[in-house]
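Colleague: need coordinates for the following:
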Amino acid sequence: MPAKRTPARRPTMKDIARRAGVSESAVSFALNGRPGVSETTRARVQRVAEQLGWRPNTAARALSGEGAATVGFVLARPAHTLGVDSFFLQLVSGIQEVLAERHLGLLFQVVEDIGDECAVYRRWWAEHRVDGVLVVDPRAEDPRPGLLNELGLPAVLIGGAPDEGHQGLSTVWADDAGAMASVVDELTALGHRRIVHIAGLRDLAHTRRRIRALRAEAERRGLGEVESVTTDYSDTEAAAVTRRVLDSAAAPTALVYDNDVMAVAGVAAASELGFSVPADLSVVAWEDSALCRIVKPWLSALSRDSVEFGSTAARELLALLDGGPARTVRVPVPRLIERDSTAVVRAG
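Modeller: So this is what the prediction gives:
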């Protein structure tokens, strides 16, 4: 009877690093298309990986029955606000583009709150449903990073900031403070001194960063009539808040909305009250989209590549799954596109 053959050991990133004469981190950067290594090193690492027959860990684990070949994405937001939110549609599109290259699935779930989200992570971990997760909407005193570290579940936090202390997780972030400063720069250059920021959910870290940035910019410029009002991101609340602030004795001359849907609803509400945009009121939307170019007038908006934002987050998660270190990656600051909804303050 022939001797039983021992299965061949699959090559690892450590094997590639040893053969190529580089560190494991350099191998991770090279194989995942991330900056940090020269093109010569990248080519050498890729050549050695091909020679050794290396395959990404996620694919190998799926073939051996040890992994799920699936990435998880849980969203704890009011379900009624998601259907028209262009940011999340584009974010998921970018995530899916990268996952498809590795034949990985995306398991998506919407829940009521953070407690439910944490319960989903525990269940997925216990059932080996996912190999890693993408986490959005970081919060103050957020329980999720600690839980994910405890579970040992690889994760990338989308929208965190370097100073928020998410140890063990990779972070992909945008400079909300810089973006808000650019909006205030433009509005004050047009003569606006009464500015209201109609913000998103109160507990989100990026909402708080935008509110702090607006307050800091107002103090720096000596603007006394500037405030932020939080909402649930819906068109209904945006319209209600718009009516309330415009009905005040010292109505604002400029409104900044935290997404495109709220901005469109705000323009409609302002028009109902007899305000003309931009003659009486300037409007800026935080997220640019087709909606901003359908409404009349076209809306000035902060534009960013949300698809690439998602792709970057997915690439960082794949790097973690391949054994790379956690790291922080900054995407470009959203850029203000000036259109027809902003103008010089009317005299008098």
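
Colleague: C-alpha from now on. contacts and neighbour counts both.
Modeller: Fine.

Colleague: give the next helix or strand downstream of the helix or strand in which Pro145 is found.
Modeller: In this structure, Pro145 is located in helix 144-151 according to DSSP states H and E. Next in sequence after helix 144-151, counting helices and strands by DSSP H and E, comes strand 155-158.

Colleague: who are the packing partners of the helix holding Pro145?
Modeller: helix 114-127 (3 or more CA pairs under 8 Å, 6 or more residues apart in numbering; DSSP states H and E).

Colleague: show me what counts as buried in the helix it packs on.
Modeller: Residues of helix 114-127 classed as buried: Ile114, Glu117, Cys118, Val120, Tyr121, Arg122, Trp124, Trp125 (neighbour count, 16 or more other CA atoms under 10 Å).

Colleague: one more, so I can put them side by side:
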Amino acid sequence: MDRRPTIADVAKRAGVSRSSVSFALNDRPGLAEETKRRILAAAQELGWRPSRPAQALSRGVAGALGLVLARDTAAIGADPFFPAFIAGIESVLARRGDALVLHVTEPADEEATYRRLAADRRVDGVLLTDLRVDDPRPALTRELGLPAVVVGDPGGAGGLCAVGLDDRPAFAAAVRQLAALGHRRIAHVAGPQEFRHARRRRESWELAMREAGLPEGPVLPGGFTAAGGAHATRELLSLAPDRRPTAVIYANDLSATAGLAVAQRLGLTVPGDLSVVGYDDTPLAEYTHPPLASARADALGWGAAAVRALDEVIAKGRADDVALPPAELVRRGSMGPAPGAGAGDTEADAPAPSTTTVRSETPC
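Modeller: Below is the predicted model of the structure:
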């Protein structure tokens, strides 16, 4: 055929009515088994496939989920977290032929975007990422009757189902190991503090420093970007020797990778002069020089889990919060003894493997 086969073509090939074809393809009762087999054989011979939009329309659903990102497009393109997260979403949707409707918008247009999605019934539900302090979106989706799941901690979910993980074990492990390696000045390059997850990572670092009995080192904004991480690192390394950090824990891998490069361009060795730790454990982390220590958060699995939770909300009206396995430190070559630390004062005398995953004992 020179065109895509239709349900009418299947009916003609099988010698039945179109309603009989619909009954057979939707596995509804009322047809003789022989008739059903003939219809299915005709559909296979013609290469007919059901139309997802038509199926969705017949069921009164859109067959799509929504994801609205109120971020600069360049920032999204450079951040390795989102491609992995979206791949996790698609790993569930692609198997059933559903779609992801992705909108990248300005913060000022965010509310209008959700209202259009709800009014046009383009999606069956939405995933809320990058939750902000006092974020209006949980209340907005309730007002619109739009099923939603928060990707993050339940504290700001406004009663919606939240799919999140605990950052604290990874930061505790990083600070604990750096302290054991002789580090006393451990700085933090933070993400934008309007985001709840960036604020939570900073608080996790602060708590870990207190638990290790260390004074809080300097904190500078990095903005989750390479440029921000590079700028913050230059400022940290320009401090007086008695204030300059010997280790830096970054809020994500993108800023950490930039910081590692800046340190090396300034003539410092990593980890000889400066230890560097990132967050997200993106695929690039193990290929930097030296390989970047990072906290593994499994963005791919996070995306898949968020879709399954949203499916439950759409089907049942609610779902319980989902606690994913906590982030865990992956120790690599960018972590080493503090400058001048004696081998007897650190764990450096026991050679560490190039990659070691430190698992938390915190239950999921």
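
Colleague: equivalent range in structure 2 for the helix holding Pro145 of structure 1?
Modeller: Residues 137-144 of structure 2 are where helix 144-151 of structure 1 lands when matched by TM-score structural alignment.

Colleague: centre of the chain to the matching stretch, how far?
Modeller: 22 Å (CA atoms, centre = their mean, to the nearest Å).

Colleague: check stretch 120-129 of structure 2 too.
Modeller: Taking mean C-alpha positions (CA atoms, centre = their mean), stretch 120-129 of structure 2 and its chain are 17 Å apart.

Colleague: before we move on, the earlier item: the helix holding Pro145 of structure 1 vs structure 2, average distance?
Modeller: Compared with structure 2 after fitting, helix 144-151 of structure 1 has a mean deviation of 0.5 Å; criterion: mean CA distance after the TM-score superposition for structure 1.

Colleague: neighbouring contacts of that helix?
Modeller: For helix 144-151 of structure 1, contacts defined as CA atoms under 8 Å, 6 or more residues apart in numbering pick out Cys118, Tyr121, Arg122, Trp125, Pro154, Ala155, His166, Gln167, Gly168, Leu169.

Colleague: pull out the buried positions in it.
Modeller: Arg144, Pro145, Leu148.

Colleague: roughly how far does the second one sit from Ala205 of structure 1?
Modeller: Counting by CA to CA, to the nearest Å, the gap from Pro145 of structure 1 to Ala205 of structure 1 is 14 Å.

Colleague: in structure 1, what residues pair with stretch 323-334 of structure 2?
Modeller: The aligned range for stretch 323-334 of structure 2 is 330-341, by TM-score structural alignment.

Colleague: run the chain-centre distance for that stretch.
Modeller: Distance, centroid of stretch 330-341 of structure 1 to centroid of chain: 15 Å (CA atoms, centre = their mean).

Colleague: how long is that stretch end to end?
Modeller: Terminal residues of stretch 330-341 of structure 1 are spaced 29 Å apart (CA to CA).

Colleague: with stretch 313-329 of structure 1 instead?
Modeller: By CA to CA, one end of stretch 313-329 of structure 1 lies 9 Å from the other end.

Colleague: what sits up against that stretch?
Modeller: Contacts with stretch 313-329 of structure 1, where a contact means CA under 8 Å, 6+ apart, come from 13, 24-25, 28-29, 32, 56-58, 94-95, 98-99, 131-134, 154-158, 162, 168-173.

Colleague: in that stretch, what counts as buried?
Modeller: By neighbour count with 16+ other CA under 10 Å, stretch 313-329 of structure 1 contains the buried residues 313-329.
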